[in-house]
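In: I would like to see how this sequence folds:
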Amino acid sequence: MTNRYEAWPSLPVDSWIDTRDTVHLWTQIVGKTRMALGPAVNHWWGVTLYVDGSGLTTSLMPAGDRGLEIKFDFLNHDLLFQLTDGTSRRMALAPRTVADFHDEYTRHLRELGLDVRIVGTPVELPHAVPFAEDTTHCSYDAEAMSTFWHSLVSADRVFSRFRGEFRGKSSPSHFFWGAFDLAVTRFSGRPAPTHPGGIPNCPDWVMHEAYSAEVSSSGYWPGGDEEGVFYSYAYPHPEGYDTHPAVEAPARWDSALGEWVLPYHLVRQAPDPDAMLRAFLEQTYRAAVETAGWPSS
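Out: This next block holds a predicted model:
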C-alpha cells in the first residue's frame, strides 16, 4: 500500500500519534541492534538510522564475517533483514504489539545465525516497559508511515545540503531512535562542559558522550506542534542565543524545550519550503556562532 507522493505532506500529529509511538519503539529495537553490532562512533553516530529510498535503514553492520542491513520499508510495509551471503528475512509492518514485534524480530535474528544481545527496555521515555512485555502499543497506519517518510525525505535533503556547505566537523543527517527525530549537527571544534544528564531512562554517561563537544544542532521531530516541528539549539547555551536577531519569524524560542522551533506546517505551506527551512538552519547556526564566539570554519 502506498499513498500519493507529496514532498511536504500534511500529517497532523493527532491523526497518527498511536502509530508514531508504536513505530518509535520498533525503531529502538532495531537501533539497539545496530548499537550492539557496529563499532562505537563519537557522539553515538554509530547507532543511528538513515533515510533511504523506501524508509529507514541501519546501513550495513558487521555480523561476524558477514554484513547485515535491516530496513524499515514504508512503501511495502515490511522490515527486511538482508545478509551479504544472500540470505534474507521479512516481517510485516502491520498493527501488532511491541511484544509481538520483538518476539518475531528476535526469532528472525536467531534463524539467521545472529546472537545479538540488546538492553530490552526503551530509552529516553518516561515509562520504560520492556519490549517483550509491551502489549499496549499496537498501532500501525500504513498510509501515515508512508506520509511521514515523505516528510523525512524532504527534511533529509535540506539537512544534507546544509551539512555539505560546512567545512568543519559535522554529523550526517541521521535518525536518532531515542527521541524519534532526524538531526544534523555542526561542531565548533571546542570541548563542552559535562552535560547534566537527567534524560528519562537514559544513563547520564550517554549524554556526557553525546555532548562532549560544543555544538549547533538542528532537527525534525514529529511532535511539539500540530504537525511537528523543526528545532535548533546550541550546547552549551550561550548568553543571548535565545534572543538573537538573526532568527526571524515565524521561528520562535520555545522556553520549555530550550530550543528555537519552526512548525512543520508553516514550512510545508511556504511558497518554497526548502528555502524556508534552509533559512531557519542558517539563522540559528549564525545565532550560535555569534553568541558563543565560534572559531572561523
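
In: use CA for all of it now, contacts and neighbours both
Out: Noted.

In: show me where the stretch 151-297 of the chain has helices.
Out: For the stretch 151-297 of the chain, the helices defined by DSSP state H, counting those that start in this stretch cover 204-210, 264-269, 273-292.

In: Just the residues contacting the shortest one, thanks.
Out: It refers to helix 264-269. Helix 264-269 is touched from outside by 8-10, 225-230, 273-274, 276-277, with contacts defined as Cα atoms under 8 Å, 6 or more residues apart in numbering.

In: Tabulate the residues you listed (TSV), appending neighbour count.
Out: Shown next, in TSV, are the contacts of helix 264-269 (neighbours: other Cα atoms under 10 Å):
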residue	neighbour count
Trp8	22
Pro9	19
Ser10	16
Asp225	17
Glu226	15
Glu227	20
Gly228	19
Val229	21
Phe230	28
Pro273	20
Asp274	18
Met276	17
Leu277	22
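
In: quick one: which of these is nearest Val215?
Out: Set against Val215, the nearest of the contacts of helix 264-269 by Cα to Cα is Phe230 (16.7 Å).

In: Report the contact partners of the closest residue to the closest one other than its chain neighbours.
Out: The spatially closest residue to Phe230, leaving aside those adjacent along the chain, is Tyr220, at 4.4 Å (Cα to Cα, 6 or more residues apart in numbering). Residues near Tyr220 by Cα under 8 Å, 6+ apart: Ala155, Asp181, Leu182, Ala183, Gly228, Val229, Phe230, Tyr231.

In: One more, so I can put them side by side:
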Amino acid sequence: MTMTDASWPPLPVQEWADTRDTVQLWTQMAGKVRLALTPLVNHWWNVPLYVDSRGLTTSLMPLGTGGLEIRFDFVDHRLRILHTDGREGDLALRPGTIAAFYAEFTGLLAELGADVELYPVPVELADVVPFDQDTRPAAYDPEAAHRFWISLVSASRVLNGFRAAYRGKASPVHFFWGAFDLATSRFSGRPAPRHPGGAPNCPDRVMHEAYDSEVSSAGYWPGGAGEGAFYSYAYPEPPGFRERDLGVDGAYFDDDLGEFLLPYARVRTAEDPDAALRGFLDATYRRASASATWPRETGRA
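Out: Below is the predicted model:
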C-alpha cells in the first residue's frame, strides 16, 4: 500500500454500499441522542458528529449534572457509551438487524441513566422503516468501515485548513448523520430567503433553520456512483454560479443536485490529493462569493 492509499484509500461505493447504509442508520441513532440532550445551536450545529482518533463521536453531551459521550470506534469496531461518572456501555459493530442494534443501544442508554425519548424513524432518507421494526439483514464490513473512517480523517484535515483561512462566520467541520456527509460552511453575514424544504422524512423547519443565512457550503459525501464525491454549493444560488468552468481538473456542475462535484477517486489518485481538494474548495468558494458579491468585511478570502 502506498502512502497515498494509506491516507486516501479506495472506496468503491458498490463494494460497501450495504455497510455504508447500516452505519448511516447507526449514526442516526447516536445523533438523535445528541439532538435530545443538547440545546439548539444555530443551523443545528448541536446535532452533528465529529471525526476523532478512532472513528466518530458525539463529543460530550450534558446529562443531569454530568455528561455522556457516544463513540463509534472503527479500529476495534465497537460502539462505546461513556458517562462522566466512570460507567461505560459497549456493544460490537457487526452484521445483524437494525432492530436488534437499536434495542441494545437504547438498553445501554437506559443502564447509564440516559433514558431519553428518541423519534425512532430515520430522516433524510426516502424509504424508511422505524429502527425498532427494521428486521431486515444489515451488513457490516469492518475493513470497509475502517477505510471510510480513514477517508474522513483525510477529508477533515483539508476541510479544517480551508475553514481556518476564513475570518468570517464559519461552521465547524462536522458530520451530519441525516445526509451522511462531512461538511463546513462559510457565511456572508446576510440573511437568506426562506428555504423551500422538501428533504425526505424531514420537517421543513429543519431546512428553514439550516439555511436562514446566505452560505457557501462544501463537504464530502460517500454516496452516489463511483467512490463518492466532494461537493460545493451556494444558498441561495447566485446568478452565474454554475455557468463557467471552475478550472479544476475533474470538477463539474451536477444540474440535478445543484452542486459542483469533484469525484473522490480524482482526489485520491492525484499527485497531491490534499492540494487537489483544497484547490476545489477555494475555487468553488471564490465562485460563490464573487457571484453573490459578498461583503469584504466578512473576511472573504
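
In: Could you quantify their similarity as a TM-score?
Out: Once superposed, chain against chain, the TM-score is 0.97 (TM-score structural alignment, normalised by the length of the first structure); 294 aligned residues with a Cα RMSD of 1.2 Å.

In: picking up where we left off before, adding distance to His43 of the first structure, write the contacts of helix 264-269 of the first structure out as CSV.
Out: Shown next, in CSV, are these (distance: Cα to Cα, whole Å):
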residue, distance to His43 of the first structure
Trp8, 30
Pro9, 31
Ser10, 32
Asp225, 28
Glu226, 30
Glu227, 28
Gly228, 25
Val229, 23
Phe230, 21
Pro273, 30
Asp274, 27
Met276, 28
Leu277, 25
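
In: which one of those residues is nearest Leu49 of the first structure?
Out: Among the contacts of helix 264-269 of the first structure, Phe230 lies closest to Leu49 of the first structure (Cα to Cα), at 18.4 Å.

In: superposed on the first structure, where does the strand ranked longest in the second structure end up, distance-wise?
Out: Selection of the longest strand in the second structure by residue count, based on DSSP state E, yields strand 181-191. In the superposition with the first structure, the average deviation recorded for strand 181-191 of the second structure is 0.4 Å (mean Cα distance after the TM-score superposition for the first structure).

In: So which elements touch that strand?
Out: Judged by 3 or more Cα pairs under 8 Å, 6 or more residues apart in numbering; DSSP states H and E, the packing partners of strand 181-191 of the second structure are helix 142-164, strand 174-176, strand 213-221.

In: closest one to Phe131 of the second structure among those?
Out: Phe131 of the second structure lies closest to strand 174-176 among these, at 18.4 Å (Cα to Cα).

In: what's the first-to-last distance across stretch 197-206 of the first structure?
Out: End-to-end distance of stretch 197-206 of the first structure (Cα to Cα, to the nearest Å): 8 Å.

In: I meant stretch 199-212 of the first structure, not that one.
Out: Distance between the two ends of stretch 199-212 of the first structure: 16 Å, counting by Cα to Cα.

In: Would you check the span in the second structure matched by it?
Out: Using TM-score structural alignment, stretch 199-212 of the first structure lines up with residues 199-212 of the second structure.

In: Next one: the nearest residue to Pro263 of the first structure once chain neighbours are set aside from Pro196 of the first structure, what distance?
Out: Closest residue in space to Pro263 of the first structure, ignoring its immediate chain neighbours: Val229 at 4.3 Å, by Cα to Cα, 6+ apart. With distances taken as Cα to Cα, Val229 of the first structure is found 25 Å from Pro196 of the first structure.

In: now Gly189 of the first structure
Out: Relative to Pro196 of the first structure, Gly189 of the first structure is positioned 20 Å away (Cα to Cα).

In: Those two: which is more packed in?
Out: Under the neighbour definition other Cα atoms under 10 Å, Gly189 of the first structure and Pro196 were set side by side, and Gly189 has more, 14 against 11.

In: what sits against the more buried one?
Out: Gly168, Lys169, Ala213, Glu214.

In: Drop anything exposed from those residues.
Out: By neighbour count, with 16 or more other Cα atoms under 10 Å, the contacts of Gly189 of the first structure hold Ala213, Glu214 as buried.

In: my guess is Asn201 of the first structure meets Glu124, correct?
Out: Yes: counting by Cα atoms under 8 Å, Glu124 is a contact partner of Asn201 of the first structure at 5.4 Å.
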